[in-house]
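Peer 1: what follows is a protein structure lacking sequence information:
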């Protein structure tokens, strides 16, 4: 069985691109904190690359996730080998995301009215205005 669930912080803004056939894909790196402290008393982190295939899920991640956001992903680990421009073989291990949980605070989408309410009647607890996510934006 090959199933992983990872929770961490996004290291850099995600990179969205399209294959020559037009298929959307987004990739990034997640810093996942280890559960134990090192000998200096600090927590180390593992930096795990991930990819999400499919134009709609990739667009959702691109729209709502940015550097520093906490993100939970679930999928499977895959390893591939390719030859780089210098003729050397490169081995890459990455998580192929099947499911994800958006961060609790979407990335900023411009200047919004701080005291507005969403259609559901709840204020944004982060003071950034209403959070408007249409059901068409959800991956499920």
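Peer 2: Structure's in. What do you need? Quick caveat, the model's predicted, so the values are computed rather than measured.

Peer 1: from here on, just use CA atoms for contacts and neighbour counts.
Peer 2: Noted.

Peer 1: distance of residue 96 relative to residue 53?
Peer 2: Using C-alpha to C-alpha, to the nearest Å, residue 96 is found at 8 Å from residue 53.

Peer 1: those two: who's more crowded?
Peer 2: Between residue 96 and residue 53, residue 96 has the larger neighbour count (other C-alpha atoms under 10 Å), namely 21 against 17.

Peer 1: put this next to the previous one:
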């Protein structure tokens, strides 16, 4: 089965290195990824994704990235089932990073202000290609009749 994801976003906090009992490096962090189209209020929504990295990838991230840095993560999605403090069953989804890449040059990264959930909208990536403006299109109403089943 194929399970691959590539995501670019800005770190919402400084990554911290932890070690397992066996001495294996691990870090977890969140990235903010702003959508390329405006919502009904005329604003860009931002999605937040949890990322986990192990071994040398974790070491690399902690040594070269900080809050506000643009990072491209290549990896796979993984789910984890757990019970919250009230005994409710929950599922979390995170990206397990296999490879990471710099999204900014060092000078640009140093100029950027830190990103958090409140200020993430300042970091919109245009994503326009050849004059394509996602705002020119209406959202598809999935309840309408389609010539195919998008969920099949």
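Peer 2: Here it is on my side, so go on. Model, not experiment: these values are computed from the prediction.

Peer 1: and the TM-score between these chains?
Peer 2: Scored against TM-score structural alignment, normalised by the length of the first structure, the superposed chains reach a TM-score of 0.69; 107 aligned residues with a C-alpha RMSD of 1.9 Å.

Peer 1: which residues of the first structure fall in helices?
Peer 2: For the first structure, applying DSSP state H gives helices covering 55-64.

Peer 1: in it, what residue sits furthest out from the centroid?
Peer 2: Ranked by distance from the centre of the first structure (C-alpha atoms, centre = their mean), the top residue is residue 87, with 31.1 Å.

Peer 1: how about the contacts made by that one?
Peer 2: Contacts of residue 87 of the first structure were listed using C-alpha atoms under 8 Å, 6 or more residues apart in numbering, and none were found.

Peer 1: my guess is residue 89 of the second structure meets residue 80, correct?
Peer 2: No - between residue 89 of the second structure and residue 80 there is no contact under C-alpha atoms under 8 Å: 10.6 Å.

Peer 1: which neighbours do the two share?
Peer 2: When C-alpha under 8 Å, 6+ apart defines a contact, no residue borders residue 89 of the second structure and residue 80 alike.

Peer 1: strands of the second structure, start to end?
Peer 2: Counting by DSSP state E, the second structure has strands at residues 5-11, 18-19, 25-38, 44-54, 70-83, 89-102.

Peer 1: out of these, nearest to residue 60 of the second structure?
Peer 2: Between residue 60 of the second structure and those, the tightest spacing by C-alpha to C-alpha is seen for strand 89-102, at 8.7 Å.

Peer 1: residues of the closest one that come out buried?
Peer 2: 94, 95, 96, 97, 98, 99, 100, 102 (16 or more other C-alpha atoms under 10 Å).
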